[in-house]
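Undergrad: Coordinates only, no sequence provided:
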């Protein structure tokens, strides 16, 4: 029934915009302009219009200073680079994504060239670039041949600032490595999201908390600090549901029974419960530092000092 995101979004738009629905209905059956090629053309046009809008804002006033932000990650066997531009327009801070492209060369020169390629249509004055921010990987932060060094040749006045959110994530993740505790948290996530167990987990939730929406377990990862906070909070909130679900499956037989009994023993230990509550309190105190909206540097300093 789901014909894909593009068609389904059009269906939603038609419910709220009579003009779109009328134009769509008036098209002949053999020329609905909904083929994959047409969809790509529409998306390219939308991207082009957005790019023109961003360029217009950057050139609306003389001497509009800007900064470049970039991030790269692997996904679906492709290396992808996201590029953003940060600037002030009409007194308000703007942070706009201007490109998301794949690259075959994850070298410093390959990444730098892709960033320049994405920025070229914006026709920016290199002299007005005041800085760029990437994560702290060697390929970007290297002092001799990193991306930041190569880009300084084009943007002579830019100051490289290593992503402070990324640095904070690394510090907090390293500091929170209580291996057995977070291993159990992720084992609970894996168990509760299993095909035949997930339905039972949701059913028990409805029985124990009939007036509340069903919640899903969250997996803890080292690269995203907030996932640790969410995973711990979710286990604490659903502790009674998890206990009952594990108890029911532990009454079965075979390998599954052994796994359930082991998890059940782990989460009922005083040490696990203590860490669950302690980390929950710690995360409640530190969450604001990783989720705070854009604030000034001085406010950031005060926030971090307060957190420490």
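TA: Okay, I see it. Note that the structure is a prediction, hence the values are computed from the model and not measured.
Undergrad: Going by C-alpha atoms from here, please, whenever you check contacts or count neighbours.
TA: Fine.
Undergrad: Please identify which helix or strand holds residue 6.
TA: helix 5-16 (DSSP states H and E).
Undergrad: Flag every buried residue along that helix.
TA: Residues of helix 5-16 classed as buried: residue 14 (neighbour count, 16 or more other C-alpha atoms under 10 Å).
Undergrad: another structure for you, compare them:
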């Protein structure tokens, strides 16, 4: 790795901060330096922070687009997140650049839709294996929420929380499950299926965190109650994020200007979203 030609002192008030070139030797696996901004970054922040790339790759990670784009031709200005990310990796690593995209044989480019899905599924599988290995056979808690996606399918996201070998509390996303019913019994069945996929057991649960919906926290037939009947040690805690959301909503409604703004936006969305002609006009 070449050292930056100009490493200047940075002055922050009365305190001087200086980047030391020898840090590259000690932290070569993740340390990067921006000559333009005269600042140090971890490799991932250096790659994906807005303003990094002159070719327009600084926004694709955050633009909320689908994995693939409608137009993935070579002349497209946005070939989708998969190909754009591959371009970034190739521009940062000569070994990768020599064997991908135009430099790869036509039958070995590995960019077809099916191959893209296979690659991302393989990455997800391997990532989840690492998470389960880190969890070992210890106790854990779950955080669960469900909502509709843009294709009008009900999806349930599952996050596990546990204490790793270093004594740190870790939260990891382990799966997104398409649920055909949002009843408590159906959600429990889907959670059990996900657990069985990764060798987890409800008997190892020590905590549950959901929102306040009746199918989640119902005292008799809610998801938390069904799990508690099977494992009395899986204590339920109302999700603090939802509690904070309720507080913010309640406070906002008390402010007439904010309440009026969101009411207007809601009506506008309903009017435009309910008509294809209105959406085309907009």
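TA: Sure thing, it's come through. All values reported here derive from a predicted model rather than from experimental measurement.
Undergrad: Send over the TM-score of the superposed chains.
TA: The TM-score (TM-score structural alignment, normalised by the length of structure 2) is 0.61; 187 aligned residues with a C-alpha RMSD of 2.2 Å.
Undergrad: thinking again about what came up before, quick check: the helix holding residue 6 of structure 1 aligns to which part of structure 2?
TA: Helix 5-16 of structure 1 corresponds to residues 81-92 of structure 2 when matched by TM-score structural alignment.
Undergrad: after superposition, how close is that stretch to structure 1?
TA: Here stretch 81-92 of structure 2, set against structure 1 after superposition, deviates by a mean of 0.8 Å using mean C-alpha distance after the TM-score superposition for structure 1.
Undergrad: Kindly provide the distance from residue 160 of structure 2 to residue 23 of structure 2.
TA: Using C-alpha to C-alpha, to the nearest Å, residue 160 of structure 2 is found at 35 Å from residue 23 of structure 2.
Undergrad: and those two? which has more neighbours close in?
TA: Applying other C-alpha atoms under 10 Å to residue 160 of structure 2 and residue 23 shows that residue 160 carries more neighbours, namely 22 against 11.
Undergrad: The residue mapped onto that one from structure 1 and residue 187 of structure 1: what is the separation?
TA: In structure 1, residue 160 of structure 2 lines up with residue 85, judged by TM-score structural alignment. Residue 85 of structure 1 is 40 Å from residue 187 of structure 1, where distance means C-alpha to C-alpha.
Undergrad: Now do the same contact list for the nearest residue to the match of residue 160 of structure 2 once chain neighbours are set aside.
TA: Nearest-residue entry for residue 85 of structure 1: residue 68, 4.9 Å, with adjacent residues in sequence omitted and distances by C-alpha to C-alpha, 6 or more residues apart in numbering. Contacts for residue 68 of structure 1 (C-alpha atoms under 8 Å, 6 or more residues apart in numbering) come out as 83-86, 129, 131-133.
Undergrad: Counterpart of residue 68 of structure 1 over in structure 2?
TA: In structure 2, residue 68 of structure 1 lands on residue 142 (TM-score structural alignment).
Undergrad: three-state assignment of its match?
TA: strand (DSSP: H, G, I helix; E, B strand; the rest coil).
Undergrad: Okay, it and residue 230 of structure 2: tell me how far apart.
TA: 15 Å.
Undergrad: Residue 195 of structure 2 now?
TA: In terms of C-alpha to C-alpha, residue 195 of structure 2 sits 15 Å off from residue 230 of structure 2.
Undergrad: neighbour count winner among these two?
TA: Neighbour comparison, residue 195 of structure 2 and residue 230: the larger count goes to residue 195, with 15 against 11 (by other C-alpha under 10 Å).
Undergrad: Show me what the helix holding residue 6 of structure 1 is packed up against.
TA: helix 18-26 (3 or more C-alpha pairs under 8 Å, 6 or more residues apart in numbering; DSSP states H and E).
Undergrad: could you redo the last one with a cut-off of 10 Å?
TA: If you count contacts as 3 or more C-alpha pairs under 10 Å, 6 or more residues apart in numbering; DSSP states H and E, helix 5-16 of structure 1 packs onto helix 18-26, helix 36-58.
Undergrad: tell me the most buried of these?
TA: helix 36-58 (a mean of 14; mean count of other C-alpha atoms under 10 Å).
Undergrad: give me the stretch of structure 2 that that helix matches.
TA: Against structure 2, helix 36-58 of structure 1 falls on residues 113-135 (TM-score structural alignment).
Undergrad: Helices of the stretch 101-250 of structure 2, residue ranges please.
TA: 113-135, 184-197, 214-217, 223-230, 240-254 (DSSP state H, counting those that start in this stretch).
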